[in-house]
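Enquirer: Sharing a sequence plus its predicted fold:
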Amino acid sequence: MPTSEARAETSAVTTPEPTPAREVLRRVWGYDDFRGDQAAIVEEILAGRDALVLMPTGGGKSLCYQVPSLVRAGTGIVISPLIALMADQVDALSALGVRAGFLNSTQLPHERAATEQALLAGELDLLYLAPERLRVAETQRLLDQARIALFAIDEAHCVSQWGHDFRPDYLRLSMLHERWPDVPRIALTATATDATRREIATRLDLTGARQFVADFDRPNIQYRIVPKNSPQQQLLAFLRTEHPGESGIVYCLSRASVERTAAFLEKQGIPALPYHAGLDRQVRSDNQARFLREDGLVMVATIAFGMGIDKPDVRFVAHLDLPKSVEGYYQETGRAGRDGLPSTAWLAYGLADVVQHRKMIETSEGDAAHRRNLGRHLDAMLALCETVTCRREQLLAYFGQPGSGACGNCDTCLEPPQTWDGTIPAQKLLSTIVRLDRRGQRYGAGHLVDILLGRATDRVTSLGHTDLTTFGIGTELDERGWRGVVRQLLATGLVGVEGDYGTLGLTEASGAVLRGEREVPLRTEPEPRRSRAKASGRSRSASGATAELSGPQAELFERLRAWRAATAKEQGVPAYVVFHDATLRAVAAQAPTTTGELGTISGIGAAKLERYGPGLLATIAGENRPDDSSR
């Protein structure tokens, strides 16, 4: 992924020892030093050795191959599945003064020929290729003629057949080492368990490579999971009270849900765009471009959208349906807050989600081992949803990272849930299933709840279910409470889903509960409430980035954003390609008056200083005052 991840921290204590890599980092990106494992990874590649890197979105993976590509002789070849984003990635690098290009199916023949000639002439620092392009013999012969600095395999988790985003062409990438054995390789991903990491190493022939596993924590993201109850209205309240006018992504499971939700938000006055694989390719491309280039848009999408999206100011990621795995959830929520500013990962989760996912697994293609693997993924996701402990701690533990105690920035930390002994209600529900089963009948959750609440509906009466001994024995709970019981029993495997209609049945674990040999602790279902931000009185600016700036500084920051928007529009690039919010905040806080002072600010390299310095200084001096229409 490109340059929005490429942020480095400046040491206030010691001056880093100058090296070719640090000189490039300072000159091109405007950062004084690497952070975390970046320096060690860069040195590994510069020494000609391979590396496997696990680093969260926003952690700076791109620097780990971009810097060595500029230091080593030759061109860095980046293997990426993100064809639709390659042009933006190249634009972002070009703005830094990096000679970058790409080869993919979107190019015209003369454009492809020009890029190939530049490669052979040694005029490219980085070249992006899709894995499908690399398997073409013509491309392999082209690379044989070029001087290659390194191979970077981005989104390396795509090689995992048990993962959440498998791409068959990634299986062929072991050929890199076979055909070009002296070229160092670096494989990078933001989401991988220990098992997936081992699979990546095996399939890419990287078992001997040094492995780097960064801290997976994204402390600026607040994780929240709420019971689903009129999800569109819940989403609307969340957006209006916590993120008005801010950019974000809403994920839905189906294309139809994407269309409905985008239309609903538009009707409510919130600018929203749909994105799913069923849309015309040009529509998808146009919507993606608008999301990248405009402020305040909400993208409503299936998981087909998002990988490689280099938009640093995504303030929220919302899920209206349950993700299939923790890996998918982590990767999708990681698209929020890449600039390090406060952001929200919000998920509405309900009984129907559990039933639907269990049914999808039961009817999925593949053998029993494949279904068991899907089940394990879902079980882990459900455990995260139903936990009464810190969500962040459980999320990090899933990726093998020990927690450091409650984070204080997730819903279970901010409002610890209560638990209660649900053994007797569980026995009542299971007993109802047993009695229906004796009659050769299976029903869904709604019908079971009607029986337990003693509702003599037409269906319950016509089926003779008022005669069941469990009819009306569950009035200690209301419908919401019973649906919570069913959801949690499904999540913990005490109830199973059967058949095409999602009917409920017993599991192997049910017997211990019925016999009184197993207790069933359950979460208390919270009362529906208004958005947390409204209740606490928290407010945000439209940019979400001015909280620590004084009045005049905040006003300057908004002028700088307006200048940036006008500049980006004129150049036809996303605003973040010009500068990130974090850089503009630093400019607003320091208000430099000379080019020399401007050049000391983190994130302003030599190329951007020369290209944008006069405009920044003029804006600071009050000479540039674009009207609001340019924002």
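Expert: Sure thing, it's come through.
Enquirer: contacts, neighbours, all on C-alpha from now
Expert: OK.
Enquirer: What helices and strands are in contact with the top helix by length along the chain?
Expert: Scanning the chain for the longest helix, with DSSP state H as the assignment, gives helix 551-571. Packing partners of helix 551-571 (3 or more C-alpha pairs under 8 Å, 6 or more residues apart in numbering; DSSP states H and E): helix 575-578, helix 581-590, helix 606-620.
Enquirer: need these in a markdown table with mean neighbour count and distance to Pro109, can you?
Expert: Formatted as a markdown table, the helices and strands packed on helix 551-571 follow (neighbours: other C-alpha atoms under 10 Å; distance: least, C-alpha to C-alpha, whole Å):
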| stretch | mean neighbour count | distance to Pro109 |
| --- | --- | --- |
| helix 575-578 | 22 | 27 |
| helix 581-590 | 20 | 37 |
| helix 606-620 | 18 | 30 |
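Enquirer: Take this one as well and set it beside the first:
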Amino acid sequence: MLADPRSILKSVFGYDSFRGRQRDIIEHVTSGHHAFVLMPTGGGKSLCYQIPALVRPGIGLVISPLIALMEDQVAALRQAGVKAAALNSRLWGAEKDLLWRDIAESELDLLYMAPETLLKGENLDRLKSAQLSLIAIDEAHCVSQWGHDFRPEYRALSCLADLFPRVPRIALTATADAPTRAEIVEHLNIGAQNSFISGFDRPNIRYGVAEKTSTMQQMLRFLEPRKGESGIVYCLSKRKTEDIAATLNAHGFTALPYHAGMEMKAREANQRRFQHEQGLIMVATIAFGMGIDKPDVRFVLHADLPASVEAFYQETGRAGRDGLPAETLMLYGAEDIALRRRFIDESEASDARKRT
């Protein structure tokens, strides 16, 4: 591989110039320093670890939360001529042995793993003898106990600092308030001086908010002019996703449900359809969306009040990643506010956190 970040940017990824703070971050990590990166959705976070992984000797280890997302990223990288692979629960037998051989012989540029897979003792032992160029922790807000996407397995990634002391760690997220940022930096032992914080502004997204009067009618009024466009409708309950998807299909839209109560195969089939088909609406609970990298999502509609400002930003941020205009609408009512207050009161957070 070429050793110059700028030429890699052009020859591998097809871009003429860096955006925002990409160049600073890439130079920082390439020099062997840790980094915490907060960058808006669609701001080009992945290049901040992909390019240093191609510049530095060894394999870039990327920790990512979802198998479907990993596989999409690996496919895109391979298409660009990058030697990338994913080690996950779907890999068995000879295929898995072959991948481990490639890892041992540094035949890869980037290796994607879920935290659950990485943290298995045998996998950590084998990686200790591999040459790693960096460790990227994507969707790093999952580390935070009070983040909206907390995952206990992410919490256990604090062991990486001890196991791979000389390998630079880069933690990336699009959404983290100040306490969450501090928690990530401290927990992953990155050092506050290594933080790169970009603004949250997404000027191509138009935000709309309305009080609920007749939810379904309001939704249909918003969606009717957008027939044939891809979008996401977020709901609070599994049942509501099914009901709304059925109603939208009856009104001539193509809508699919997505929630944690569905079988994994059905969920993944719906996610794949959404990723690759045009004009499809995903009606989902918050189980859907982390790391979704579909550039042409033209709208996000909240049928219920989101959990927090950070959750709202993360969910609406899935719109307009191609930089073209996108719209959002959030519907809220007194019931939503009462329900959210109950969730907060019943949570195990400290009183100070509950007030926040």
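Expert: In hand now; what should we look at? Predicted, not measured: the structure shown is a model, and the values here were computed from it.
Enquirer: now what about the TM-score between them?
Expert: For this chain pair, the superposition-based TM-score is 0.97 by TM-score structural alignment, normalised by the length of structure 2; 355 aligned residues with a C-alpha RMSD of 1.4 Å.
Enquirer: With distance to Gly122 of structure 1 added, can I get the helices and strands packed on helix 551-571 of structure 1 in a markdown table?
Expert: Output for those, formatted as a markdown table (distance: least, C-alpha to C-alpha, whole Å):
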| stretch | distance to Gly122 of structure 1 |
| --- | --- |
| helix 575-578 | 25 |
| helix 581-590 | 32 |
| helix 606-620 | 20 |
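Enquirer: closest to Phe316 of structure 1 out of those helices?
Expert: Closest of these to Phe316 of structure 1 is helix 581-590, at 15.8 Å (criterion: C-alpha to C-alpha).
Enquirer: residues in structure 2 matched by the closest one, start to end?
Expert: Using TM-score structural alignment, helix 581-590 of structure 1 corresponds to no residues of structure 2.
Enquirer: tell me the angle of that helix relative to helix 551-571?
Expert: 140 degrees (axes from the mean of the first three to the mean of the last three C-alpha atoms, to 10 degrees).
Enquirer: Tell me which other helices or strands helix 581-590 of structure 1 touches.
Expert: Using 3+ C-alpha pairs under 8 Å, 6+ apart, helix 581-590 of structure 1 sits against helix 551-571.
Enquirer: can you pull the buried residues of the helix it packs on?
Expert: 553-554, 556-569 (16 or more other C-alpha atoms under 10 Å).
Enquirer: How about stretch 362-379 of structure 1?
Expert: Quick answer for stretch 362-379 of structure 1 (16+ other C-alpha under 10 Å): 362, 371, 374-375, 377-379.
Enquirer: List of residues touching it?
Expert: Here stretch 362-379 of structure 1 makes contact (C-alpha atoms under 8 Å, 6 or more residues apart in numbering) with 162, 324-326, 357-358, 361, 491-492, 498, 500.
Enquirer: related to what we said a few turns ago, equivalent range in structure 2 for the longest helix of structure 1?
Expert: Against structure 2, helix 551-571 of structure 1 falls on no residues (TM-score structural alignment).
Enquirer: same deal with stretch 70-87 of structure 1?
Expert: With TM-score structural alignment as the criterion, stretch 70-87 of structure 1 aligns to 54-71.
Enquirer: Give me the aligned partner of Ala284 of structure 2 over in structure 1.
Expert: That one, Ala284 of structure 2, aligns with Ala301 by TM-score structural alignment.
Enquirer: Quick check: its match touching Arg260?
Expert: No - if you go by C-alpha atoms under 8 Å, Ala301 of structure 1 and Arg260 don't touch, sitting 10.9 Å apart.
Enquirer: out of those two, which sits in the busier spot?
Expert: Ala301 (26 against 13; other C-alpha atoms under 10 Å).
Enquirer: I'd like to know how far that one sits from Ile83 of structure 1.
Expert: Per C-alpha to C-alpha, to the nearest Å, Ala301 of structure 1 is found 18 Å from Ile83 of structure 1.
Enquirer: repeat for Asp169 of structure 1
Expert: 14 Å.
Enquirer: ok, now Ile221 of structure 1?
Expert: Ile221 of structure 1 is 28 Å from Ile83 of structure 1, by C-alpha to C-alpha.
Enquirer: So which of those two has more stuff around it?
Expert: Per other C-alpha under 10 Å, whichever of Ile221 of structure 1 and Ile83 has more neighbours is Ile221, with 25 against 18.
Enquirer: Find the nearest non-adjacent residue to the more buried one, please.
Expert: Ser343 (4.8 Å; C-alpha to C-alpha, 6 or more residues apart in numbering).
Enquirer: check contacts around the corresponding residue of structure 2 for the one you found.
Expert: Ser343 of structure 1 maps onto Ala326 in structure 2, with residues paired by TM-score structural alignment. Applying C-alpha under 8 Å, 6+ apart to Ala326 of structure 2 gives the contacts 204-206, 297-299, 319-320.
Enquirer: The residue nearest the centre of structure 2: what's it in contact with?
Expert: Closest residue to the average C-alpha location of structure 2: Gly291 at 2.5 Å, with C-alpha atoms, centre = their mean. The contact partners of Gly291 of structure 2, by C-alpha under 8 Å, 6+ apart, come to 69, 139.
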